[in-house]
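*Asks:* what shape does this take:
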Amino acid sequence: MLATLERLEIQESAEELAAQILQSDIAEEYRRCLYRLKSDKGTQLKIQEFSKMKELYEEVQRFGRYHPDYKRVMKEIRELKRDMDMDENVASFRRAEKDLQSLLDEVSVLIGRSVSENVKVPTGNPFFDSGSACGGGCGSGGSCGCS
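*Replies:* Purely as a prediction, here's the structure:
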């Protein structure tokens, strides 16, 4: 019975934590930036153009320099990527996405370390992974050797 009550308390605490994260300023900014990214027609046009060119780029990559459109495609993909990356909506979304990921990484590390200092938490962030023997590679299917 005690284990069941303890698990219910942990579940409730996890749900409260998730609700707090969803109500945070960082999550709200992420949702605002995502909305602006999805609703701006100019931004969406840049993303669509880049996606189309990316398909052509992947085909050209199969043949490398020997593809007849290699130079043109390589030049255009770089220009479209730069144009898309310089779009204010894309840039602000990426900043908000990075901030939200950092918050989630911090929470994951705090939870993991509250259980044990030896718990490995793959964050993908070297700042948080410094205390972990795996170096953040745990998400790679065990290729990091920490399993």
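
*Asks:* CA atoms for contacts and neighbours, from now on please.
*Replies:* Will do.

*Asks:* so how far is whichever strand or helix holds Gln101 off the chain centroid?
*Replies:* Take DSSP states H and E as the rule and Gln101 turns out to sit in helix 88-115. Helix 88-115 has its average C-alpha position 8 Å from the chain's average C-alpha position, going by Cα atoms, centre = their mean, to the nearest Å.

*Asks:* can you name the element that comes right after it?
*Replies:* Later in the chain than helix 88-115, the nearest helix or strand by DSSP H and E is helix 126-129.

*Asks:* this one as well, want them side by side:
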Amino acid sequence: MTVMMSTSIDLLDESTLLGQMVLQSEVYIHYKEARQRMNEDRKAQQLVASFAEWKDKYEDVQRFGKYHPDYKTISKQVRAVKRELDLYEPIAVFKKAEKELENLLNDVCAEIAGAVSPAIKVPTGNPYFDNMSCGGGCGSGGSCGCS
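*Replies:* From the prediction side, this is the model:
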């Protein structure tokens, strides 16, 4: 019983240390700075608000699809606003930093899962690769034929 308790405490200590390592990583620091720059950028906030507004209109139009009288206009405008949003540098930098942080966290999860058992499935956030039978991480213990 005491062995189990000390192991649990050690595990909590190690997980706290791992969390601190992630928070001190260059990837996280870059993400945090990019998020702050984006949040403080007036044009970025205007683009986000504009996209949210057009997205709401688009969702309303989607209920009727191509039969809605404004379907083409709103569909075209939501794509144009989304493109402008995606190409605006502070937002693009933030999205890239966000993806890098997600990759780091996925790698950490995969490493931990692999240390416990190679049969543990770890979602990568990409349904194409998560559903592949031999793309690594199939979780069947090799019974699918992957090595």
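
*Asks:* what's the TM-score here?
*Replies:* Laid over one another, the chains give 0.86 as their TM-score (TM-score structural alignment, normalised by the length of structure 1), with 134 aligned residues with a Cα RMSD of 1.7 Å.

*Asks:* what strand or helix carries Gln37 of structure 1?
*Replies:* Quick fix: residue 37 of structure 1 reads Leu, not Gln. Once you assign secondary structure using DSSP H and E, Leu37 of structure 1 falls within helix 25-39.

*Asks:* okay, buried residues for that helix please.
*Replies:* The neighbour-count criterion (16 or more other Cα atoms under 10 Å) identifies 26-27, 29-31, 33-34, 36-37 as the buried residues of helix 25-39 of structure 1.

*Asks:* what's the helix holding Gln101 of structure 1 packed up against?
*Replies:* Of the remaining helices and strands, those touching helix 88-115 of structure 1 by 3 or more Cα pairs under 8 Å, 6 or more residues apart in numbering; DSSP states H and E are helix 25-39, helix 126-129.

*Asks:* tell me which of those lies nearest to Ala3 of structure 1.
*Replies:* In terms of Cα to Cα, the element of these nearest to Ala3 of structure 1 is helix 126-129, at 31.1 Å.

*Asks:* do you know how far the spatially most central residue of structure 2 is from Lys32 of structure 2?
*Replies:* Nearest to the mean C-alpha position of structure 2, counting by Cα atoms, centre = their mean, stands Glu102 at 5.0 Å. Using Cα to Cα, to the nearest Å, we find Glu102 of structure 2 at a distance of 13 Å from Lys32 of structure 2.

*Asks:* ok, back up a step: let me have the helices and strands packed on helix 88-115 of structure 1 in a markdown table, extended by distance to Tyr70 of structure 1.
*Replies:* Conversion of these to a markdown table gives the following (distance: least, Cα to Cα, whole Å):
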| stretch | distance to Tyr70 of structure 1 |
| --- | --- |
| helix 25-39 | 31 |
| helix 126-129 | 36 |
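
*Asks:* who wins for proximity to Asn118 of structure 1 among those?
*Replies:* Checking those against Asn118 of structure 1 by Cα to Cα gives helix 126-129 as the closest, at 11.7 Å.
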